[in-house]
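Participant: need the 3D shape of this:
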Amino acid sequence: MTAKLIRATFSALLVAAPAFSAGGAIPFGSFVSSAEAAVVNRIVVRGNERVDAETIRAYMMAQPGQSFSSEQLDESLKALYETGLFADVKVTQSGGALVVTVVENPLINRVAFEGNKRYKDEQLKGVVQSEANGVLTSSRVQSDVQRILELYRRGGRFQASVEAKTIQLPQNRVNLVYEVTEGPKTGVSRINFIGNQAFSDSRLRNVIETRESGLLSFLRRSDVYDPDRLSADEEKIRQYYLNRGYADFQIVSSVADLDRERNVFFITFTVDEGQKYQFGAIDVESVVPGIDPERLRRLVTAREGNTFSSRDVQDSIEAMTIDLAGSGYAFAQIRPRLDRNPETKTIGITFVIDEGPRAYVERIEIRGNSRTRDYVIRREFDIAEGDAFNRVLIDRAERRLKNLNYFKSVKISTEPGAEPDRVVVVVNIEEQPTGELSFGAGYSTADGVIGDISLTERNFLGRGYVVRVAVGGGESARTYEFGFTDPYFLGRRISAGFNVFRREYEDNDYRSYNFDSTGGGLTFGFPITEEFTVQLGYQIESQDINVPDYDYSTDISDGTFDCTSGVSKAVCQAEGNSLVSSVSYSLIYDSLDNRINPTDGIYAKFTQEFAGVGGDVSFMRTTAQASYYHEVLPDAGVLGLLKVQGGHIMGLGEDVRLLDAFFKGGETIRGFESSGIGPRDALTGDALGAKIYVAGTAELQFPLPGIPKEIGLRGAVFADAGTAYDTDFDSAQYQALGIFVDDSASIRSSIGASILWASPLGPLRADFAYVLTSEEYDRKQFFRIGGGTRF
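Facilitator: Predicted coordinates for the structure are as follows:
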């Protein structure tokens, strides 16, 4: 009976051998039936060069001296293939031996790319899994091909193709080459909206990030289809409606159709707006003992009768949550209970406070940051490992991270922890360039062509430091500046920084002296709330005025100022060296919706500077400014801007010097040169500076009719008005020295138009101004230009 069983087993092995050789897969039951079993004396390994025979035997389920079945051999083959080390595996029986014959996969000598221009080799190597000195497997190569194709598709090239080729080398090694055919960019031809009544298509196109292809498509990437960007655009549209009263708003669908013949996408958003609501009655309730709803009601930003806004609801929840956490209620949870009334079109809100689930943060995982340090991201969280988990504070941290503008995208999610009451917070980020190159250029009759260029890095060394280097000048002026700021000084939410500068101005037709200034300063910033900040500063500056061909030492000895012809005696009186040492503080309020391209909100700043902390000069200088942005006609893209500013300086026990006064002109009231308004020497025309200035601006920005939006051109009309007046040189004391002043508090005003271009190099602006009211001694300028760029 035993001899018959052995002969039957040998026969089954001989029949199964061809199946092993055909691709290495063994059909179940082809070796021996599950009801039968065989015994082998030894396992022989053949064909291996790099892999040790004992390693291969370890993957075999059958062992010498033990019975084995077809199921065991199937599992053995699968285990060997899953190692990725072998291109082929065959199992046969020779006598009492089980023979395992393998064909090893080659080793990769080098991974190369050909035909790629859009992405560098280093970028593609970061995508593929195959690498030098690794094992070549067909499955991994095919996966790499798909990864490269996905990269190109996300970059808007849907006609790209990739072919993997190998070049055989000695000793079973190969060079792996991915041949890339990039193809043309697949742009977005049209973005359509269906179902929108409250806002026009053009208005909603401005809300989203995706753009339609146009004349400047070769310079930007937002006009290609990206599924992640489309999802982000859906959220932008949703928030836009929810913040403007449309509480029932829904996006029914967002579809991207590819026209392969034209190689373009057509994107269509179908929306259901619902009706517009206002806030109804607002209340706060608490089921947690010890919490006073009346105290929390003061923190609610939503107001009855105002247009419903999900942002106001979220801000109210956040403010109350932070207050409760600081009062010892770490697990308190606030839920808004909405009471819709379609007839009155109001939504009443009751903020219900109850005890939330007791969950703790097990750890915070950060993924995707190759440059930014972990601690730079972690410090934006108000919670840490071991703290009570709070969804509101997580959302707040996500908003803070986005506002840093370090990252292209930020997504914070949660995963279950090791225990039921533990939560893992996962931060997924995608980094983006944080450098900024800005420049400005203009022309004035005083300095001719003038310009400046600055280089700013907002995330220096990935540590969140801000570093700025600036150089400027013209035919008779040169400026140099370096600044450094740590936004989290000593690990706290306090900014600290320093700057050093050097400024050199030579005499010209409208400035009759040379002026050099060298100095530096320290600044500290303390955020009080999300919108309100206090800044403290100290500055020391060495100043030197030199009048050509004028001997200051002779005049100072006898109290006279016999200046060079054409030079104001006030300038001569200011000649010499002086040291100014001052401290200052600023109060800043910032509620802008976007700090780069604001469309709504207020920015206001109040500053006082006190000189006399050592040094040679004593004064108190006060300045203030406020800007208000508001969409006048949202559907038409018309943006309104109102701006007011002013300043005053007074000497502390001494007159205000020429160098400390306010020199105002076209940067304040367009249509005038720099230092074009304010007190002047009546004999020489030299600007003497003002002790007081006030100014206001009203501006409307709008799309230019007939100009394709993708070009990025917009127009603006403006009206500026203000004055700069008062000087200590207008007194009998200085008249006795021969100093006579033209000074008037009359309002200077201008109107004009501007062209704004969101160019590929950054925002550019050209202003054309016509002066309405002025004084005869004012200096006018019709045209100004300036701009900036990011990289």
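Participant: okay, CA-based contacts and neighbour counts for the rest of this
Facilitator: Will do.
Participant: hmm, who's touching the helix or strand containing residue 238?
Facilitator: Per DSSP states H and E: residue 238 is located in helix 227-242. The contact list for helix 227-242, computed with C-alpha atoms under 8 Å, 6 or more residues apart in numbering, reads 154, 204, 207-210, 247-251, 254, 273, 308-310.
Participant: who are the packing partners of the longest helix seen in the chain?
Facilitator: Counting by DSSP state H, the longest helix found in the chain is helix 2-21. If contacts are counted by 3 or more C-alpha pairs under 8 Å, 6 or more residues apart in numbering; DSSP states H and E, helix 2-21 sits against strand 86-94.
Participant: what residues sit buried inside the strand it packs on?
Facilitator: 86-93 (16 or more other C-alpha atoms under 10 Å).
Participant: please indicate which of the contacts of helix 227-242 are buried?
Facilitator: Neighbour counting with 16+ other C-alpha under 10 Å marks 154, 204, 208, 210, 247, 249-251, 254, 273, 308-310 as buried within the contacts of helix 227-242.
Participant: which of these sits closest to residue 594?
Facilitator: Relative to residue 594, the closest of the buried ones among the contacts of helix 227-242 is residue 208; by C-alpha to C-alpha it sits at 14.0 Å.
Participant: which residue ranges form the helices in this protein?
Facilitator: So, for the chain - with DSSP H - the helices run 2-21, 53-58, 70-82, 121-125, 138-154, 201-207, 227-242, 293-297, 310-326, 374-378, 391-403, 552-558, 569-573, 732-735.
Participant: now do the first one: distance to the chain's middle.
Facilitator: For helix 2-21, the gap between its own C-alpha mean and the chain's C-alpha mean amounts to 69 Å (C-alpha atoms, centre = their mean, to the nearest Å).
Participant: and the angle for that helix with strand 86-94?
Facilitator: 160 degrees (axes from the mean of the first three to the mean of the last three C-alpha atoms, to 10 degrees).
Participant: farthest-separated two in the contacts of helix 227-242?
Facilitator: Comparing every pair within those by C-alpha to C-alpha identifies 154 and 308 as the most remote, at 36.7 Å.
Participant: ok, and the closest non-adjacent residue to residue 512?
Facilitator: residue 567 (5.7 Å; C-alpha to C-alpha, 6 or more residues apart in numbering).
Participant: let me fix that: residue 504
Facilitator: Residue 504's closest residue in space is residue 516 (C-alpha to C-alpha, 6+ apart), at 4.6 Å.
Participant: check the gap between that neighbour and residue 592 for me.
Facilitator: 37 Å (C-alpha to C-alpha, to the nearest Å).
Participant: try residue 296
Facilitator: 25 Å.
Participant: one more sequence to fold, the one below, so I can look at both together:
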Amino acid sequence: MFKKFFLVQFILLLLLKSASAEKIDKINISGNERISNDTIIIFSEINLEEDLNSEKINVILKNLYNTNFFDDIKIDFKNNILNIFVAESPIIQSVKILGIKANKLKDPIFEELKLKKNNSFNEYLAKKDKDLVLNILKSNGFYFANVKLDKIENQNNTVSLIYNIDLGKRAKIKKIKFIGDKKYKNRKLFRIIASEEDKFWKFVSRKKLLDQNRIQLDVRLLENYYKNKGFYNVKVESSFAEFLDDGMFNLTYNINAGEKFFFNNLKLKIPTDYNRNNFSKIDSLFENLKNKPYSYNAIEKILEEVEYIALQDEYDSINALIEENIIGKNKLDFIVLIDEIQKLFVERINIVGNNITREDVIRNNLILDEGDTFNKILHKKSINNLKALGFFKSVSTEIKNGSDKNNKIINIEVEEKPTGEISAGAGTGTSGTMIGFSVKENNFIGRGIQFATNLELTDESIRGKFSVSNPNFRGSDQSIFANIQSSEVDRLNTYGYKTTKTGFSLGSRFEYFEDVFLSPSISTYYESLKTDGSASSIIQKQKGSYFDSDINYLFDYDKRNQKFQTTNGFRSRFSQSIPIVSDSYGLINGYEFNYYEEIMDEMIGTLTFYAKSVNSITGGDVRISERLYMPSRKLKGFQSGKVGPVDSNDYVGGNYVSSLNLAATLPNVMPNWQTADFSVFFDAGNVWGVDYSSSVDDSNKIRSAAGVSLDWHTAVGPLSFSFANAITKASTDKTESFRFNLGTTF
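Facilitator: Okay, the predicted model is just below:
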């Protein structure tokens, strides 16, 4: 089709090169059967008020070919009469897929096909669809699949398309290897990549399947991780799959980390007539970065500040360039050049390829809108916003000239991808056993809404939750969420009571100040508390039903250098739950502070402070299900739930809980053990306060323990050991010198 198009263009140029522009007096259209003359004229965008020349005839040809309705088009213009001859493309009568029985595999293929039933057939799009089907099959592990497309020509200028598919055997990953100058242990790298090794119990996960797109994602994740750690010139030089005799694959990543680089001189250059004070934050960032390890996240922070400045009216036509210069062996000079460019405007934004995602969802994530001043920085940020959604396999953009020299047209093309997730996992350890299952859809009916269902079972509880959230409500950058949940905690055998709690919550989350996030919400729950004869007298008195409605909020000040495997920075969180209508009116306050520091290369020190309290604002007693227990991860060396006040041999929890944790990784202990990491720790904590009885010891005593822990990436899943020795304790506390936890996914 495209060869014909260019041939016709060439002939027209020869015939009409010397012709003068003339008005169209009449239009004759022939060859069309299904498509009306008026429709063809509309698609061609013929303007009878303008003179017709060779350039405009080319535009008419292009417009008609772009409809994909025609196999051939001829245009002749003589004596002010425009003659258009078209040969219509056949209509697709049916599309069939043979060789696949499972609808869960067949349905996504039908959704992604460009040529569907009742569409016009196009040879070029048919080839693209065939490649698309093959890529979908490969992404589902059918690496050896074969696809044959048969076109059956019917009467009345229609065709039937039949995809004959031989799936072959699924390609699974037997082993993942990391080789080369990789600097880090395999355990750490396994946690970064998305692919995982196949095990017989992994019946849910698709990450065990060999998928070229996922391998490319792994490479990007590895490169970004190394760049954030200072390895500016890192190269994942090759990633290759080795086919084994048993039909499985070994996946190998060859990593060359290179030298670790440090920021040297960072300079900002702006036009002389700009106010330097408006760029003071960038200068401040530069001062803080000097002599620190290179970090991709730090560069992103600088660019975000430039983007913020570009949003101001007086700087809406600036552009920024970054010059990077290597100094010596491992130093980097950075120069950020701010320049003012010609003021241009966004005439139109065209979005194509979004067969599922609604256009308003895409536009809500664009910083630029039609009529705005065009800005390259904000345009790039808009495209990055779309990529970050996770809805699209690819996002591409093109900037074209508009109707005049001061206008620009932005074309954006997206390629959809499946956005649903199913996951299952299990864990066991000295604290008990857990099984979990979840189903999640990240782009429900194309509206950008997230739906999730979670189910979790432990030795003494079952919890279910259904949640829905919109991460960018009406383009406001605010997340709104709602959830319905139900839980049952059965402690009849241990403490003589069982509680069932059901309710819902509504809330929002947004950035209140820079790096400060506020999350207000309201929750309403109904709780039923049952007891038996083994329960203490105070617990038996609390038997009954309760209704609670609370206002909650969370302040989250996050200054970590990265959310995953943090090495520097801090995070400070304060939360409060205020009762509105309640039978016990329990006021809950909570605070947690986390600090991270890289003491030396790969030796990460952490400090955590945690505190929480619950008291009735009416002076009453807090019911047993609201009392506080020390989280087991915050006080190693003691049995979970067996610390704090004791009433009739029952550990009843306290009104207050606090802890202090110090830890440091030990990178030089057994450095050749690639799948394990060691660390040392010191934990101190306290659980105290009994509001319902003055005769019960409130157990106000500092507990502490120190020890060493091992995190091991095993064939089954992550396994953690801790060996701890209690230093101080109360007489009623139960210690635990050894603890382990093992987790896996299915």
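Participant: my guess is the residue nearest to residue 512 of structure 1 meets residue 687, correct?
Facilitator: No. Taking contacts as C-alpha atoms under 8 Å, residue 567 of structure 1 lies outside contact range of residue 687: 10.9 Å.
Participant: circling back: out of the helices of structure 1, deepest packed?
Facilitator: Of all the helices of structure 1, helix 569-573 carries the top mean neighbour count, a mean of 23, counting by mean count of other C-alpha atoms under 10 Å.
Participant: quick one: stretch 20-34 of structure 1 aligns where in structure 2?
Facilitator: The alignment of stretch 20-34 of structure 1 onto structure 2 (TM-score structural alignment) covers no residues at all.
Participant: picking up where we left off before, show the contacting residues for the residue nearest to residue 512 of structure 1.
Facilitator: Contact partners of residue 567 of structure 1, counting by C-alpha under 8 Å, 6+ apart, are 512, 684, 686.
Participant: can I get those residues in JSON lines including distance to residue 526 of structure 1 and neighbour count?
Facilitator: What follows is these, written out as JSON lines (distance: C-alpha to C-alpha, whole Å; neighbours: other C-alpha atoms under 10 Å):
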{"residue": "512", "distance to residue 526 of structure 1": "42", "neighbour count": "23"}
{"residue": "684", "distance to residue 526 of structure 1": "46", "neighbour count": "18"}
{"residue": "686", "distance to residue 526 of structure 1": "41", "neighbour count": "24"}
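Participant: can you give me the strands in the stretch 401-550 of structure 2?
Facilitator: 407-416, 420-429, 432-444, 449-458, 461-470, 479-491, 497-513, 516-531, 544-558 (DSSP state E, counting those that start in this stretch).
Participant: pull up the gap between the residue lying closest to residue 12 of structure 2 once chain neighbours are set aside and residue 3 of structure 2, please.
Facilitator: In this structure, residue 12 of structure 2 finds its nearest non-sequential neighbour in residue 54, 6.8 Å apart by C-alpha to C-alpha, 6+ apart. From residue 54 of structure 2 over to residue 3 of structure 2 the distance is 19 Å, taken as C-alpha to C-alpha.
Participant: now swap in residue 217 of structure 2 and tell me
Facilitator: Going from residue 217 of structure 2 to residue 3 of structure 2 by C-alpha to C-alpha gives 36 Å.
Participant: residue 370 of structure 2 too?
Facilitator: Counting by C-alpha to C-alpha, the gap from residue 370 of structure 2 to residue 3 of structure 2 is 35 Å.
Participant: which parts of stretch 202-214 of structure 2 are buried?
Facilitator: Buried, per 16+ other C-alpha under 10 Å, within stretch 202-214 of structure 2: 202, 205-212, 214.
Participant: oh, that last question was meant for stretch 623-638 of structure 2, not what I typed.
Facilitator: So stretch 623-638 of structure 2, judged by 16+ other C-alpha under 10 Å, has buried residues 623-625, 627-630, 634-638.
Participant: so how far does it reach from one end to the other?
Facilitator: 25 Å.
Participant: then stretch 628-642 of structure 2?
Facilitator: In stretch 628-642 of structure 2, first residue to last residue: 12 Å (C-alpha to C-alpha).
Participant: residues making contact with it?
Facilitator: Against stretch 628-642 of structure 2 from outside (C-alpha under 8 Å, 6+ apart): 431, 612-614, 643-644, 651, 653-661, 683-687, 704-706, 722-726, 733-739.
Participant: filter those to the buried ones?
Facilitator: Buried among these (16+ other C-alpha under 10 Å): 612-614, 643-644, 651, 653-661, 683-687, 704-706, 722-726, 733-739.
Participant: coming back round to it: in JSON lines, list the buried ones among the contacts of helix 227-242 of structure 1 along with distance to residue 111 of structure 1.
Facilitator: Below are these laid out as JSON lines (distance: C-alpha to C-alpha, whole Å):
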{"residue": "154", "distance to residue 111 of structure 1": "23"}
{"residue": "204", "distance to residue 111 of structure 1": "45"}
{"residue": "208", "distance to residue 111 of structure 1": "39"}
{"residue": "210", "distance to residue 111 of structure 1": "35"}
{"residue": "247", "distance to residue 111 of structure 1": "54"}
{"residue": "249", "distance to residue 111 of structure 1": "51"}
{"residue": "250", "distance to residue 111 of structure 1": "48"}
{"residue": "251", "distance to residue 111 of structure 1": "45"}
{"residue": "254", "distance to residue 111 of structure 1": "39"}
{"residue": "273", "distance to residue 111 of structure 1": "52"}
{"residue": "308", "distance to residue 111 of structure 1": "57"}
{"residue": "309", "distance to residue 111 of structure 1": "54"}
{"residue": "310", "distance to residue 111 of structure 1": "51"}
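Participant: so which of those residues are in strands?
Facilitator: Among these, the residues falling in strands (DSSP state E) are 250-251, 254.
Participant: adding distance to residue 620 of structure 1, write these out as CSV.
Facilitator: Converted to CSV, those look like this (distance: C-alpha to C-alpha, whole Å):
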residue, distance to residue 620 of structure 1
250, 56
251, 57
254, 59
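Participant: tell me the one among those nearest to residue 183 of structure 1.
Facilitator: residue 254 (26.2 Å).
Participant: my guess is the closest one contacts residue 266, does it?
Facilitator: No. Taking contacts as C-alpha under 8 Å, residue 254 of structure 1 lies outside contact range of residue 266: 10.5 Å.
Participant: just checking, what residue in structure 2 corresponds to residue 727 of structure 1?
Facilitator: Going residue by residue (TM-score structural alignment), residue 727 of structure 1 aligns to residue 689.
Participant: number of nearby residues for that match?
Facilitator: 24 (other C-alpha atoms under 10 Å).
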